[in-house]
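Colleague: Just the structure for this:
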Amino acid sequence: MRPEQGTLISRAQAIAAALELLTDQPVIICNGFPSREAFKIADRPTHFYMIGSMGMAPAIGLGVALAKPNKKVVIFDGDGNVLMGLGTLATVGALRPKNFVHIVFDNEVYGSTGNQPTISNVVRLDLVAKAAGYVNVERVREREDLVYEFKDMLEKDGPSFLLVKVNEMAEDAGRVMLEPPEITRRFMKAIA
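Modeller: Modelled structure (predicted):
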């Protein structure tokens, strides 16, 4: 049993709240249920859905942020994904892209493979991001706080890291109905 069980919003509710604040910003969405839920909630050409490649969303987002310094780049990530690629946090912190906003939806489980526990209940990913050099780091549990902090981060120079504690419920969402080459083509055209 998670200590916060029953008190948190779902990842899909958190994703929906964040997407309400976005317009044409490039959004890199990690693999698994986060991509599926975002696709169901609000598919946009500016969304790059990860199909596989666990742990790589912030690395791809970093490349986009460096290539497009005048665009605010947003990454939707999960705790399991971040744990898979912790080195990317250090690279982001070292390169300090001002236009980089990294949101991590932390449900303390590998949700796409059967809810096996991660170690994010022990390894505080927000503190890891701060130690890695992210400029703005916040941890929230409630929808209102997510909206407030994300709005603030969209206005500030980053890199920024927002850890959103969510429950382990997954939205009943089908697969992303686009093939990877199509996702890539439309994303590149949308952010050109």
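Colleague: From now on I want contacts and neighbour counts done on CA atoms only, so please keep to that.
Modeller: Will do.
Colleague: who touches the residue positioned nearest the centre of the chain in this structure?
Modeller: Centroid-nearest residue in the chain: residue 76, 1.5 Å away (criterion: CA atoms, centre = their mean). Going by CA atoms under 8 Å, 6 or more residues apart in numbering, residue 76 touches 27-30, 34, 57, 102-105.
Colleague: The structure of the following sequence is requested for comparison with the preceding one:
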Amino acid sequence: MYSRCFDTKERCSSVIRRSDAIIKVMESVDEEDLVVSTTGMISRELFYNADRPANFYMLGSMGLASSLGLGLCLKNPMKKVFILEGDGSSLMSLGAIPLISACHPNNLIHVIFDNQCYESTGGQPSISVDVDISEIARASGYNVTCRITALEEIDHALYEYQNVDGPILLLIECNHESSHDVPRVSHTPVAIRDMFKGAFNQTY
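Modeller: This is a model prediction of the structure:
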């Protein structure tokens, strides 16, 4: 299933702040759902706005969130897994997208916040201005791919596809605005592991 869902705009004209988009996505995450976030500002904003034991913050491991998320899906198919990463992270391990598709995890929601740059390292431009990651996911065989250009469309998409088998990819066009005063994740890697392990094994 492929859906553009909404009229597209030039990506550089997006009015969505990534932190607002993260909050919107997390409003649709249930208590038992697992969340994996990439290193950098995405993990920092997730930690600041919606810290929970079932969040796994990938500290210092750029590009590996999607691979870890896939492994979690396969190991625990009864729990929904959200992968939160940026365009730079996704492009860094682009082979994960066809691998995810080949494994057919019906419990995976892959969210890419595309601001066309490597924000955490100084805002250098990424190639997502010319390369459409959602089209790569569609061609690879994701069950649903959707490009989102307005904040309210996040609720619409997550509601529309809540009972649809994955893998599902939501590419959210974001602007370059972020709150650089957002604190770093204060949990140690060991604490993140232990809290997440408990959440992973928790039954409801």
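Colleague: After superposition, what's the TM-score here?
Modeller: Once superposed, the chains reach a TM-score of 0.96 (TM-score structural alignment, normalised by the length of the first structure), with 190 aligned residues with a CA RMSD of 1.1 Å.
Colleague: related to what we said a few turns ago, which of the contacts of residue 76 of the first structure are conserved in the second structure?
Modeller: Contacts conserved in the second structure for those, counting by both residues aligned by TM-score structural alignment, their matches' CA atoms under 8 Å: 27-30, 34, 57, 102-105.
Colleague: how about the helices of the first structure, start to end?
Modeller: For the first structure, the helices defined by DSSP state H occupy 11-19, 33-42, 57-67, 79-84, 86-95, 125-132, 143-155, 180-191.
Colleague: so how many other residues sit close to the corresponding residue of the first structure for residue 105 of the second structure?
Modeller: Under the alignment (TM-score structural alignment), residue 105 of the second structure pairs with residue 97 of the first structure. Residue 97 of the first structure: 22 surrounding residues under other CA atoms under 10 Å.
Colleague: Chain neighbours aside, what residue packs nearest to residue 97 of the first structure?
Modeller: Nearest non-adjacent residue to residue 97 of the first structure, counting by CA to CA, 6 or more residues apart in numbering: residue 159, 5.6 Å away.
Colleague: what's the counterpart of the residue nearest to the centre of the first structure in the second structure?
Modeller: For residue 76 of the first structure, the residue aligned by TM-score structural alignment is residue 84.
Colleague: OK, contacts around whatever residue of the second structure lines up with residue 120 of the first structure?
Modeller: Counting by TM-score structural alignment, residue 120 of the first structure lines up with residue 128 in the second structure. The contact partners of residue 128 of the second structure, by CA under 8 Å, 6+ apart, come to 87-88, 114, 116-117.
Colleague: Could you rerun that using 10 Å?
Modeller: 11, 87-88, 90-91, 114-117 (CA atoms under 10 Å, 6 or more residues apart in numbering).
Colleague: Over to residue 199 of the second structure?
Modeller: With contact taken as CA under 10 Å, 6+ apart, residue 199 of the second structure is in contact with 31-34, 52-55, 193.
Colleague: when you align them, which residue in the first structure goes with it?
Modeller: Residue 199 of the second structure maps onto residue 190 in the first structure, with residues paired by TM-score structural alignment.
Colleague: Good, we can wrap up now.
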